[in-house]
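Asker: Dropping a prediction and its sequence here:
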Amino acid sequence: MKGIYVLVIAIRKNITVKIGALGAISFRKGFYAYVGSAQNNLAKRLNRHFRKDAKRIRWHIDYLLAKDAVSIVKIFSKEAGKTEECLTAQRLSEFGFPIKGFGCSDCDCQSHLLLLNDYGLLEKTCVELGFVNFHLASESLH
């Protein structure tokens, strides 16, 4: 199944990460939302994001998720085409602070990653947009 997803990511301490051609980016401790898509196999893509082993670094999100201080705490997903990925990123950007250029090298979006300032509204909007909500970890988002 192809689809789009929103990863809710916890960064447990302030870190700086070299993100490919974007260079070094400083991330504050907190919760982030990343919008992505899988045009062939959504489950396989999501499973890949959980791996911390020596996977090939392919996307901006891979650089971030490889860090020990970073973990995925929740996933929202739905069956949808790639065009909905950008629409979702734009809609969710009102609930946080976009990290300029992150995850959007193949589109005209400002960002596909944002530091959340209102998790409750993000969750409510994802559900309204038809995403399925999967809780993955016990870290508190509230």
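Answerer: Cool, the structure landed. Numbering: from 1, shown residues only.
Asker: contacts and neighbour counts: CA atoms only from here.
Answerer: OK.
Asker: Quick check: closest non-adjacent residue to the residue nearest the centre of the chain.
Answerer: Centroid-nearest residue in the chain: residue 34, 1.7 Å away (criterion: Cα atoms, centre = their mean). Spatially, and ignoring its direct neighbours in sequence, residue 34 is nearest to residue 113 (4.4 Å; Cα to Cα, 6 or more residues apart in numbering).
Asker: Got another one to weigh against that:
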Amino acid sequence: MVSNSIPHNKGVYLLVINVDEDIVVKTRRRIFDINRGTYIYVGSARGNGGLRSRLTRYLYKSGKLFWHIDYLLSSNSTKLVEFCFYVTDEDLESFLASILIKMCYPITGFGSSDKKRDPSHLFRCNHLDSVFNKLYRLLPGLKCITI
């Protein structure tokens, strides 16, 4: 079981998501046009259960639709293909978003309502290899699992 390899520690995570066709994602307050492509979502797991609890939620699409990412992953046109995590007590979510915005295309306002200075936490990425090469250099303990 994939979830057994995820620690209970606090940390940050990245979700790699394939979107098979153009879709419209309607959340409680926003509407996002998401084009076909590959996306990286950055988030943090700082509550009870840490990374395992948060990532298991996405792996098994469990729980009510709450965060923007829940709405995106609930679409039949999306597939979570890989996830990465980095164990840390530091909140590196904004740091990772600042790296991704330089290498990918942000979906303005998606997933960043709790981080007012971040334009987005969802990014369309055309060059995953170069993105992850940089992330591995910046976060040597980053672990990724292909689903």
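Answerer: Nice, I can see it. The structure displayed is predicted, hence computed values, not measured ones.
Asker: Can you calculate the TM-score here?
Answerer: Aligned and superposed, the two chains score 0.88 in TM-score terms (TM-score structural alignment, normalised by the length of structure 1); 134 aligned residues with a Cα RMSD of 1.3 Å.
Asker: one step back: what residue in structure 2 is paired with the residue nearest to residue 34 of structure 1?
Answerer: Aligned counterpart of residue 113 of structure 1 in structure 2: residue 122 (TM-score structural alignment).
Asker: Help me confirm that its match comes into contact with residue 113.
Answerer: No. Look at residue 122 of structure 2 against residue 113 with Cα atoms under 8 Å: they stay out of range, at 11.8 Å.
Asker: Name the residue in the two with the higher neighbour count.
Answerer: Higher neighbour count among residue 122 of structure 2 and residue 113: residue 122, with 29 against 14, using other Cα atoms under 10 Å.
Asker: would you list every one of the strands in structure 1?
Answerer: Along structure 1, counting by DSSP state E, strands occupy 3-11, 15-19, 23-27, 30-38, 70-78, 96-98, 113-116, 132-135.
Asker: now what about stretch 68-75 of structure 1, what contacts it?
Answerer: Contacting residues not belonging to stretch 68-75 of structure 1 are listed as 5-13, 50, 64-65, 133-139 [Cα atoms under 8 Å, 6 or more residues apart in numbering].
Asker: What residues in structure 2 pair up with it?
Answerer: Matched against structure 2 by TM-score structural alignment, stretch 68-75 of structure 1 falls on residues 76-83.
Asker: what do you get for stretch 26-37 of structure 1?
Answerer: Against structure 2, stretch 26-37 of structure 1 falls on residues 33-44 (TM-score structural alignment).
Asker: cool, stretch 84-102 of structure 1 as well?
Answerer: Alignment of stretch 84-102 of structure 1 against structure 2: residues 92-110, by TM-score structural alignment.
Asker: In that stretch, which residues are buried?
Answerer: For stretch 92-110 of structure 2, a neighbour-count test (16 or more other Cα atoms under 10 Å) marks 92-94, 96-97, 100-101, 103-107, 109-110 as buried.
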